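Asks: take this sequence and fold it.
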Amino acid sequence: MKTVRKANLVLMFLALTFIIGCKGKSETNQKVDELIIVNYSEEDLYRPNFHFTPKKAWMNDPNGMFYYNGYYHLYFQYHPDSNVWGPMHWGHAISTDMISWTEQPIAIYPDELGTIFSGSAVVDISNSSGLGEVSKAIPIVAIYTSSKKLEGNDNWKQTQSVAFSNDEGKTFTKYENNPVIDNDKIKDFRDPKVTWDDDRNKWIMSLAAGDKIMFYESKNLKDWNLLSEFGQGIGGHGGVWECPDLFKLPVIGTNESKWVLFVSINPGGPNGGSATQYFIGDFDGTTFTMDKQFETALNEKHDYWIDFGRDNYAGVTWSNATRKNGGKLMLGWMSNWDYAQKVPTENWRSAMTIAREVQLQKNENGYRLISNPVKELANYRGRKYKKENIVIKDDTKIIDAESIDLAKTEIQFNISNLEETTYTFKLSNHNGEELLFGYDNIKKEFFINRKKSGKTSFSEKFANKITLAGRTSTNDNLSGTILLDKTSIELFYDNGETVMTEIFFPNTPYTKLSIESKNQEFILDNIEVHELNFN
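Replies: Next up, the predicted model:
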């Protein structure tokens, strides 16, 4: 709810009358405009237009995501009694298109084995688990971490448990012989992600264990055998490894396929705090082995991250959902453990990223993932602004809130023949707050600067530095997609080869988008802005 308050202007009026009188003027029809001050509620200012948030309380990692019978299911780490992290449940939401979500009742509650940490859910089509009532529905089997607090500081017993659903994921029954994987030795032993291995007709589990990933196999989702381990001394190790995801992707434009392994890390991200790295290689049913060319490139420079922005973590893919082109669908938690529990929202905390399609490309530099917003977002396009061959000189306004609502916007742009300069986009409001982002073609790096974006003092780590991402494409042209919500920006450069996601908290909505270039003019070849329509 937004309220409007009229300021008392009696003293201002008297002072103005005095000044006019001293000048010997008599203007009986002169009026003094009322000063209008707008007070925005938290809902108006910060509740996203098209990114999922719970109605109330704390949310973090997405988990248990699957597609079945026309619905995408999103479960998530949820603490229903507070707006900070606490005893974890599995919250639940459903969607027919991964854009508009409807929150459901809590799906899985803590029990005597502990709270319900992250995990996955699969559609057990053949009822391999024997847990389904096939005459009614194919069973949905959830595999999650039971995390029990022990005596002492940060001391947990983490084991893996199973629950099953015969009503398409609405409610779950705990398996009577939990845990299915016990553990008394490893402190951080969690986040099981299960996938079906078509080549070998078995279930494969990827499980995070401190500084490595452990792979298990099963025929029935209840009895698991350890296969191998991966990761010690490989990739980023600035913090604990979490939320793995192993899946197969075709290489665009070829008959080749490779296996992809997501590993989230906290801390140790490329711009501080939490982030998600990936590895490309082969899986023979037992062992994941990095591709040699990828390994060489990784050892030279680790720039293999799902997202270089500070606010995309613990992303995983949907089970039972693959595009016709082989692309996988994923979603991440749009925050960072550096400050997630301090952001200036009280009724709820955290949102999810936009759903994205992940694909694998290969060029002269080797393999690299690309990700872009799912195509379903285009169904929400409304008013459109399009312009070509815009001369950018100094600070040039592109569009303002009178034409398009910048709090629910999709933007595509293209700049050809890049010059040795910095291309800066600026979102701003009447308070002088601004979010800067763009590309420095001298340093060959993208950037986001939220130091003056609005509320930043809630955490010294929120805006203490500019976020950077080196450009990996060698194209002389720069293209990009920008998604803007009330408190988030998602940037997809070079067809999704470099992605950056960050949140922000302006005191009033941003009302203008402008572009500037240092020291010289340039031509913005085209820009297309779509206002997105939501109920």
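Asks: CA only for contacts and neighbour counts going forward, please
Replies: OK.
Asks: now the residue nearest to Trp224 when sequence neighbours are not counted: how far from Asp124?
Replies: Closest residue to Trp224 apart from its sequence neighbours, by C-alpha to C-alpha, 6 or more residues apart in numbering: Ser218 at 4.9 Å. Using C-alpha to C-alpha, to the nearest Å, Ser218 is found at 13 Å from Asp124.
Asks: what about the strands in the stretch 151-300 of the chain?
Replies: 156-165, 173-174, 189-197, 202-209, 213-218, 225-230, 240-250, 257-266, 275-283, 288-290 (DSSP state E, counting those that start in this stretch).
Asks: show me what contacts the spatially most central residue of the chain?
Replies: Residue closest to the average C-alpha location in the chain (C-alpha atoms, centre = their mean): Thr353, at 3.2 Å. Taking C-alpha atoms under 8 Å, 6 or more residues apart in numbering, we find Thr353 in contact with 51-52, 312, 331-334.
Asks: restricted to helices, list those residues.
Replies: Assigned to helices by DSSP state H, none of the contacts of Thr353 qualify.
Asks: which of these sit farthest apart?
Replies: Greatest spacing in those, by C-alpha to C-alpha: Phe52 and Asn312 (13.6 Å).
Asks: which one's more surrounded, the two?
Replies: Comparing Phe52 with Asn312 by neighbour count (other C-alpha atoms under 10 Å), the higher total belongs to Asn312, at 28 against 23.
Asks: show me the helices in this structure, by range?
Replies: Using DSSP H, helices in the chain cover 10-22, 42-46, 292-300.
Asks: okay, the angle between the last one and strand 275-283?
Replies: This means helix 292-300. For helix 292-300 against strand 275-283, the angle by axes from the mean of the first three to the mean of the last three C-alpha atoms, to 10 degrees is 150 degrees.
Asks: tell me who's in contact with the closest residue to Asp494 other than its chain neighbours.
Replies: Excluding its sequence neighbours, the residue lying closest to Asp494 (C-alpha to C-alpha, 6+ apart) is Ser479, at 5.4 Å. Applying C-alpha under 8 Å, 6+ apart to Ser479 gives the contacts 412-415, 493-495.
Asks: now the second one, please; I'll put the structures next to each other:
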Amino acid sequence: MRPAFHFSVPDNWKNDPQRPIFLDGEYHYYYLYNADYLAGGRGTAWRRATTRDHVAFVDRGVAIEKFTDGNGDCWSGSLVVDVDDTAGYGRGAVIALVTQARTDQVPEGAQAQYLWFSTDGGASFGPGGTDPVLADPDIAEFRDPKVIWDAVRGRWFMALAEGDRLGFYVSPDLAAWQRVGEFARDDLGLLECPDLFEMTASDGSSHWVLGVSANAKHRGLPATYAYWTGAFDGAGFVPDAAEPRWLDWGFDFYGAVTYPHHTPTGDEDATVRHAIGWANFWDYPHNTPTLLTDGYNGDDMIVRDLRLVPDAGGYCLASAPTSALRDYTTREHRLGDQEVDGHVDLPLHLAAYDLECVIEWSVDALTPTSEVGVDVCRAEGGTRFVGVGLDVGAAQVFLDRTMTINPTRGRTRAPLDTSRGRVSFRMLVDRTSVEVFVDDGRSVQSHRVFPLPSDDGIRLYARGGSATFRDLMIRELLVPESSVPAHESEEAR
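Replies: Modelled structure (predicted):
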């Protein structure tokens, strides 16, 4: 059941992604990894993989071992390339700020931020001393440092998750930190994995974006990546609007991080950014049949290309599966315009693919279409399937995994402008996930699902009135050796 084109851990366990860095023409992606998971062991290390196109990854092994410096295992944090040697480990050293929690301290398990450094291009790290660079035992939740270089003020800036708020800190050297502000929200649950960056929008204007993994299920909202556009002055962030937007309205896009896009010359392109999120959630982290079928637990959703675009509410992040994904097409099925009144079962049976079209529906007052969509991962006879549809009357797009094998049953919904009677529609289906991108990526939902190997049918449907799936294209996808450890890849070749 290992995914055909999504990133997955080679063995055992993965959870939170760490923001990738760009070095020597490659993106270095780190994530939390537990090599003892299948044996019942606890704790996470930082494992590294590299990629040039955000699709095919080469495993590089563990970069920061767990339980090696006397300060506990390694949780989330962030990496920076210290170009000017502000920290004293040499020009170009890779510095990681990592949350660790010592169980022998009072209070037990107090969280603090520790510095690790690498002088071999991020392949391995050593501890920068035994003491934390930032500790506050009076705050129970004190983790996930996200560090950026504030070029305007010539200093480092950190956003830190502190329960119902983000603490803001500055430093000249990544070691001595001073608190300068905060961003508080008491209606989004526990805040984790903050994010802060500047982007150039499609209209040429520049905006700061503050993101955070949040849980707003109690408000009928997602538990994924919430974000605000706004103003950043080096010490505080003022949002353009009180309510956040959501990068994903589904069940499984948690702990997500974004990172800059680099041109072939290595320069950052401020008009594009990438995002990667953990394909799981803490309500059911261990519920996966891949433990038995493949000996691992841990996938990511597809890397996305993000662009900042204006809309009626200000600016939003529009997502698309990263562009290089199409380079891994093994076969194309050009199905043209599909007119549907009732349902049409496509003559294809596929496990891993990219489905793309424009959906149009009837807005005639006498025969208005009430719902139009696609059932994927469909068993013969229809007893199991994943439903993706547009609820025209409710002005919503939904992703429903109720009728298939999944961690928990349920349907997620996102608002949708149905006034035009047409919308762009794209869906990625893999062996353990379904992701749907609607309205040029302004609305996305991601679900973790576990269809049986025989659940590979595709049905188009329209209810109430008719619908047309224009220029329907399905691309079969496969990334060879995308999740195989580097030493095994060499042996295979």
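Asks: on that earlier part again, make CSV from the contacts of Thr353 of structure 1 and add distance to Tyr72 of structure 1 to it.
Replies: Formatted as CSV, these follow (distance: C-alpha to C-alpha, whole Å):
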residue, distance to Tyr72 of structure 1
His51, 15
Phe52, 13
Asn312, 20
Leu331, 11
Gly332, 15
Trp333, 17
Met334, 19
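Asks: hmm, which of those are the buried ones?
Replies: 51-52, 312, 331-334 (16 or more other C-alpha atoms under 10 Å).
Asks: for the stretch 251-400 of structure 2, what spans make up the strands?
Replies: 254-262, 268-278, 296-297, 304-311, 314-321, 329-345, 353-361, 371-378, 386-391, 396-400.
Asks: average gap between the second one and structure 1?
Replies: Spelled out, it's strand 268-278 of structure 2. Comparison of strand 268-278 of structure 2 with structure 1 after fitting gives an average deviation of 2.1 Å (mean C-alpha distance after the TM-score superposition for structure 1).
Asks: identify each buried residue in that strand, please.
Replies: Here strand 268-278 of structure 2 shows 270-278 as buried, counting by 16+ other C-alpha under 10 Å.
Asks: quick check: angle from that strand to strand 304-311?
Replies: Using the same axes, to 10 degrees: strand 268-278 of structure 2 against strand 304-311 is 110 degrees.
Asks: for strand 268-278 of structure 2, packing partners?
Replies: strand 12-23, strand 192-200, strand 254-262, strand 304-311 (3 or more C-alpha pairs under 8 Å, 6 or more residues apart in numbering; DSSP states H and E).
Asks: mind putting the ones you listed into TSV with mean neighbour count and distance to Arg245 of structure 2?
Replies: Output for these, formatted as TSV (neighbours: other C-alpha atoms under 10 Å; distance: least, C-alpha to C-alpha, whole Å):
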stretch	mean neighbour count	distance to Arg245 of structure 2
strand 12-23	23	21
strand 192-200	23	14
strand 254-262	23	14
strand 304-311	20	12
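Asks: can you add distance to Ser213 of structure 2 and give the ones you listed back as TSV?
Replies: Formatted as TSV, those follow (distance: least, C-alpha to C-alpha, whole Å):
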stretch	distance to Ser213 of structure 2
strand 12-23	11
strand 192-200	5
strand 254-262	6
strand 304-311	17
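Asks: wait, which of these is closest to Thr119 of structure 2?
Replies: So among these, strand 12-23 is nearest, using C-alpha to C-alpha, at 12.4 Å.
Asks: what's the match for Gly25 of structure 2 in structure 1?
Replies: By TM-score structural alignment, Gly25 of structure 2 lines up with Gly70 in structure 1.
Asks: ok, its match - contacts?
Replies: Counted by C-alpha under 8 Å, 6+ apart, Gly70 of structure 1 has contacts Thr96.
Asks: for Thr96 of structure 1, see how far away it is.
Replies: Taking C-alpha to C-alpha, one finds Gly70 of structure 1 at 6 Å from Thr96 of structure 1.
Asks: follow-up on the earlier one: quick one: which of the strands of the stretch 251-400 of structure 2 is nearest Asn34 of structure 2?
Replies: That would be strand 296-297 among the strands of the stretch 251-400 of structure 2, by C-alpha to C-alpha, at 10.0 Å.
Asks: in structure 1, what range does the closest one match?
Replies: So strand 296-297 of structure 2 sits over residues 348-349 in structure 1, by TM-score structural alignment.
Asks: post-alignment, that stretch versus structure 2, mean distance?
Replies: Averaged out, stretch 348-349 of structure 1 is 0.8 Å away (mean C-alpha distance after the TM-score superposition for structure 1).
Asks: compute the number of surrounding residues for the aligned partner of Asp136 of structure 2 in structure 1.
Replies: In structure 1, Asp136 of structure 2 lines up with Asn183, judged by TM-score structural alignment. Residues lying near Asn183 of structure 1 (other C-alpha under 10 Å) number 12.
Asks: how much space separates the residue nearest to Asn183 of structure 1 when sequence neighbours are not counted from His92 of structure 1?
Replies: In space, Asn183 of structure 1 comes closest to Thr159 once its chain neighbours are excluded; the distance is 5.6 Å by C-alpha to C-alpha, 6+ apart. According to C-alpha to C-alpha, Thr159 of structure 1 stands 22 Å off from His92 of structure 1.
Asks: ok so, going back, the residue nearest to Asn183 of structure 1 reaches Thr145, doesn't it?
Replies: Yes - Thr159 of structure 1 lies in contact with Thr145 (C-alpha atoms under 8 Å); the separation is 5.6 Å.
Asks: longest strand of structure 2?
Replies: strand 457-477 (DSSP state E).
Asks: may I see the buried residues of that one?
Replies: In strand 457-477 of structure 2, counting by 16+ other C-alpha under 10 Å, buried: 457-463, 465-470, 472-477.
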